[in-house]
Structures are given as structure tokens and as C-alpha cells.
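Enquirer: The sequence isn't on hand, but the structure is:
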């Protein structure tokens, strides 16, 4: 199962009837709020960007890859809504540094002249990751956790290419309120999928722009990468619990269907990760295993090299969480890390 596409068990939470337009098209999902399904060249197929109309122009939330089909969708979407990317965009908000959300931000900024807003710490992180041509740390991270070097080097060539960052990036602060359409939205830090990810909560209209933090038919990849702070799964679960009771009636995610029951989906995601921890623990009960070995047991079917990296990162995050809980322990040698049940 693909860790980026994998279906968590679907319980009572159902998708909305909103946002059912085809990939590449735009649809209104709330008054003055439009979802654009931007095509992306990875198995997720599209990322949902949101275009919000306001008195001072349009706010764009997330951008897609720097990719021809995605740019064409942006141009067509703006035309269909009757505004110009060149003249009517007031701000571009990027929720996190992953290339399906940040990749086209420079092009959109050059086209529109609008500033790009990101959490201050995410601006630093994006520069550290995407402006660094030395991939040796990334390679050694994967090799040390069990992936063979040849596979690692091929994966690195596709995953850690350079990304042209916007020239003008404006720092957001956690808790800051931004004008968004007819109301205001609060910047909420949402770690787990990315350390410095943000979501936007419009309390007045009970809308959550959820980025990749709370998704419906897939579970966000929560992985441990070279640049990730310790305990990403712990921080993800804490963040989910803190958002569970927000006054929200409409969840606008970065991928997959729009939905309405935030509390129900948070409960499903927490249950999913508890189940996944049990799976990981069973794989190390018979002796030490590398995270890569465990990932190949848990995520079994038809993964590309790119997807294998996500599977390894997610497996490592769960195994580290088991260590934090006292249910497993790390067994380290000079060049390899393994885990076994306590």
C-alpha cells in the first residue's frame, strides 16, 4: 500500500458533495471560496489549491508543482472566475515546503507580483532543503536505516532536485490573523506531515483550510526525514487532539475529498496510527529489523522508488514512537540502525 495514497479505514465520516469537479477545473465550495484541482506529476494526481475573493483582490492558498499542466490549470481557473493572475492577486499563502504546495509559488509570484506568505520557520526550512545541492545527508539517512545505496541514490535523484523559491517571502506568525475574503483566518501551526506546516481557521465561517494535516480517504504521510525534528508522530497526534474540537463545519484539505466532520476524522486518524503502531511492533517482535525491512512488510504492494522513501520515513517515525512509549528499542551499530520489541 502506498503511504502517500493509502486508505485509512473509513468509518462514519463521509465526503462532501462539494468539490466534485474534474482535475484541472475550479468550483465554488463556499461563498467566495473556490477549489482548483491542480494537476501534479505524482500518483496523488492533483493538489487542491483554494482561491478566495476579497475586497483587496484574490488570495491563493497553495500552488502545485512547477509543472506545465498545473500552470495551465491556474490560467484557465482564473479566466473562468473572471480575474487576471497578472493583476488581481493580492497574496499567495503556502502551507508547507513540499513541492506539490510550494513548487509553483515562484511562477505565480513572478506572474502576479504578489508576496508569498509562509510560516517564518518554514521559510528557513525551505531554503535549507531546496537551496542545498549537497544530498549526502539525505542519502546516508536512508542507507543507515536499511535502504541499499543504489536504490537510495536513484531515489535521491528524483526527490531532492532543486526547487526555485520565490524571491519575496513574507513571514507568518503562529496565531496571526489574516484577512481572507469577507472575514479573518487564524494561522494555526500543524506539525506532523511537515514540521512547520500551517492550517488556516476561519472561525467566523467555520471553515478549516486543512492543508495536508487532516485528509479524508488517505492518511497524511508522517515521516522522519533528515531535517525532521524528533518525535513527528507524537507532535502530529498532539496537534490533531488540539484541533479536534475547533468550531468547524467545512474542511478544505490539500488532497482528496472535502468533508464536514472534523472531530470524526481526527478520531479515525488517531485510531489508524494506533493500529499502525501495533503492526510495526509485531514486525520487530522476533528480533532486530531495519526500518526498511519493516516498511517492506507493512507497505507491501507495487511502490515506486519514490514511494518507498515515504514508506521508510513513515515506518521510522512509528518505530521511534514505539521507543518513546517504551514498547521497542533501538539497536545501533556503526553504520546501521535496527529496532526490536522491548
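Expert: Done, it's in. Everything numeric in this text was worked out from a predicted model, so none of it was measured.

Enquirer: For the rest of this, base every contact and every neighbour count on C-alpha atoms.
Expert: Noted.

Enquirer: what's the spacing between residue 137 and residue 144?
Expert: 10 Å (Cα to Cα, to the nearest Å).

Enquirer: Over to residue 49?
Expert: Distance, residue 49 to residue 144, using Cα to Cα: 36 Å.

Enquirer: more neighbours, residue 137 and residue 144?
Expert: With neighbours defined as other Cα atoms under 10 Å, residue 137 and residue 144 compare such that residue 144 has more, 20 against 11.

Enquirer: so the more buried one sits right up against residue 331, yeah?
Expert: No. Counting by Cα atoms under 8 Å, residue 144 does not reach residue 331; the two are 11.9 Å apart.

Enquirer: Mutual contacts of these two, please.
Expert: Taking Cα atoms under 8 Å, 6 or more residues apart in numbering as the contact rule, residue 144 and residue 331 both touch residue 337.

Enquirer: Comparison target below:
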């Protein structure tokens, strides 16, 4: 067994910073959506099918966490590699300004269609344990986002105007060490609500 290819789900340092060294050690190319992260001539794009070592992966665009987020569908395993689009525990930050909530919701719907139409049962996240109920996880993520969005909308209606104020109100029961990440998501939620004329 040897590493044949390095694929990046997105460019955040905890996923991409070691890619060049890993590629050097394994003698592989690095393929990514973002040209700045590639080593070699080939990138990744929606609909690409990659076959290597008898394994088929289909590239699924899942922007939202970041603008360059991708997932990889493994049809033979009825699984999807999600990077940070879906995590093994907790929920994902929509990393404003690169991440956009509308894109993220569309990506979750795209993943849901994989569970409904393509038989995907397993989520292989970039962080945390394997998840065996892919459809249940996607539905939970969609419901969680809808709930948080409603909370943010209500907070704004109640006079909480700045992202920091909204975080302190909506995420009061969340460990304060997570508030900086929560603020990124709140900024994305506020942008979404403004774009849709809801605030």
C-alpha cells in the first residue's frame, strides 16, 4: 500500500499547511480547488471523478465553511468525506467572510441528496469520529442552522446589533473559548439575513 494522491478538502491550515511536505514524503501531487494550494498541474472541480488504486472518488462542491470547501463521494463505500463541512462532533463554523451561510445551506442540501438519491450512509469527517447515519446528521445540521438563524434574527429584533452582542446573547450557554468561532458564524448569519431582507 502506498499513497497515490493528495486531495485537499479546503485551504484552512489544519488541513492544508502540511500538504506540501506530505506530498514530498509520499511523492504525490496535491490537488485542490484553490490553485494556490496545488502541487502539479491538475486541480479539482465539481463533477470530477478521480480513480486511483481501484478507488473512485467523485468531487462534490460544498462551499460555505469556506469558499473552497469540497467533499468527496465514495460510491463503493456509500460514504462521503466531508472535511469540515460536517464534523464528527459538534457543528461547523461558517468562516465569514470567506464562508457564506447561503452557500453552506445549499451544500448541506447537496449532501442530503447524496443520502437520499445516491445511498450515502456514512460520513467521514475531517475531525472527529465516523458518523454512520449520514442522512440523520445532515438533517440535524440543517435544523441546527435554521434554529440558530432564528435566534440571531430574534436577537437583532430585540436590539442586539453587533456580532459580539449577538454572540453573548445567543451563545450564552456555549463555552466562551468558542465565542470567536461563533462570531464568524454570526457575521455570516447577519449577512444572510440582510441579503434576504429579514433584518
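Expert: Yep, it's here. Please read these numbers as outputs of a predicted model, since none were measured by experiment.

Enquirer: So which bit of the second structure is the lengthiest helix in the first structure matched to?
Expert: Determined from DSSP state H, the single longest helix within the first structure is helix 262-283. Under TM-score structural alignment, the match for helix 262-283 of the first structure in the second structure covers residues 134-155.

Enquirer: Relative to the first structure, what is the average displacement of the matching stretch?
Expert: Here the mean offset of stretch 134-155 of the second structure against the first structure after fitting is 1.1 Å, by mean Cα distance after the TM-score superposition for the first structure.

Enquirer: Now that stretch: buried residues?
Expert: 134-135, 137-138, 141-142, 145, 148-149, 151-153, 155 (16 or more other Cα atoms under 10 Å).

Enquirer: if we look at it, which residues are touching it?
Expert: So stretch 134-155 of the second structure is contacted by 86, 91, 105, 108-109, 111-112, 115-116, 120-123, 131, 161, 166, 169-170, 186, 189-190, 193, 198-199 (Cα under 8 Å, 6+ apart).

Enquirer: give me the element the aligned residue in the first structure for residue 22 of the second structure is part of.
Expert: Aligned counterpart of residue 22 of the second structure in the first structure: residue 108 (TM-score structural alignment). Taking DSSP states H and E as the definition, one finds residue 108 of the first structure inside helix 105-112.

Enquirer: Pull out the buried residues from that helix.
Expert: Residues 105-109, 112 are the ones in helix 105-112 of the first structure that count as buried (16+ other Cα under 10 Å).

Enquirer: Same question for stretch 248-267 of the first structure.
Expert: In stretch 248-267 of the first structure, counting by 16+ other Cα under 10 Å, buried: 248, 250-263, 265-266.

Enquirer: swap in stretch 167-177 of the second structure?
Expert: 167-168, 170-171.

Enquirer: Kindly report the same for stretch 318-335 of the first structure.
Expert: Neighbour counts over stretch 318-335 of the first structure (16+ other Cα under 10 Å) mark 318-323, 327-330 as buried.

Enquirer: With distance to residue 26 of the first structure and secondary structure as extra columns, can I get these in TSV?
Expert: Formatted as TSV, these follow (distance: Cα to Cα, whole Å; DSSP: H, G, I helix; E, B strand; the rest coil):
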residue	distance to residue 26 of the first structure	secondary structure
318	37	helix
319	40	helix
320	41	helix
321	40	helix
322	42	helix
323	45	helix
327	47	coil
328	47	strand
329	49	strand
330	48	strand
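
Enquirer: how about residue 93 of the first structure, what's its partner in the second structure?
Expert: In the second structure, residue 93 of the first structure lands on residue 7 (TM-score structural alignment).

Enquirer: ok, now residue 235 of the first structure?
Expert: When the second structure is aligned by TM-score structural alignment, the residue opposite residue 235 of the first structure is residue 103.

Enquirer: For that match, which non-adjacent residue is closest in space?
Expert: residue 64 (4.8 Å; Cα to Cα, 6 or more residues apart in numbering).

Enquirer: Contacts only, for the aligned residue in the first structure for the one you found.
Expert: Taking TM-score structural alignment, residue 64 of the second structure has residue 192 as its aligned residue in the first structure. By Cα under 8 Å, 6+ apart, the contact list for residue 192 of the first structure reads 213, 222-223, 232-233, 235-237, 239.

Enquirer: do that again at 6 Å, thanks
Expert: Residues near residue 192 of the first structure by Cα atoms under 6 Å, 6 or more residues apart in numbering: 222, 232, 235-236.

Enquirer: Most neighbours among those residues, please name it.
Expert: residue 222 (27 neighbours).

Enquirer: pretty sure that one is in a helix, no?
Expert: No. Counting by DSSP: H, G, I helix; E, B strand; the rest coil, one finds residue 222 of the first structure to be coil, located in no helix.

Enquirer: That one maps to what in the second structure?
Expert: Residue 222 of the first structure maps onto residue 94 in the second structure, with residues paired by TM-score structural alignment.

Enquirer: I'd say its match and residue 186 touch.
Expert: No. Applying Cα atoms under 6 Å as the test, residue 94 of the second structure and residue 186 come out as separate, 8.4 Å apart.

Enquirer: Distance check, the aligned partner of residue 125 of the second structure in the first structure against residue 302 of the first structure.
Expert: Aligning on TM-score structural alignment places residue 125 of the second structure opposite residue 253 in the first structure. Using Cα to Cα, residue 253 of the first structure is found at 26 Å from residue 302 of the first structure.

Enquirer: Repeat that for residue 108 of the first structure.
Expert: Residue 108 of the first structure sits at a distance of 35 Å from residue 302 of the first structure (criterion: Cα to Cα).

Enquirer: for residue 116 of the first structure, same thing?
Expert: Going from residue 116 of the first structure to residue 302 of the first structure by Cα to Cα gives 37 Å.

Enquirer: so how far is residue 10 of the second structure from residue 111 of the second structure?
Expert: 17 Å.

Enquirer: Who has more neighbours out of these two?
Expert: Taking other Cα under 10 Å, residue 111 of the second structure and residue 10 do not tie; residue 111 has more neighbours (28 against 25).

Enquirer: Helix or strand: which one has the more buried one?
Expert: For residue 111 of the second structure, the element it lies in under DSSP H and E is helix 101-117.

Enquirer: now swap in residue 82 of the second structure and tell me
Expert: Counting by DSSP H and E, residue 82 of the second structure is part of strand 79-83.

Enquirer: Quick one: average offset of that strand versus the first structure, please.
Expert: Strand 79-83 of the second structure differs from its equivalent in the first structure by a mean of 1.4 Å after superposition (mean Cα distance after the TM-score superposition for the first structure).
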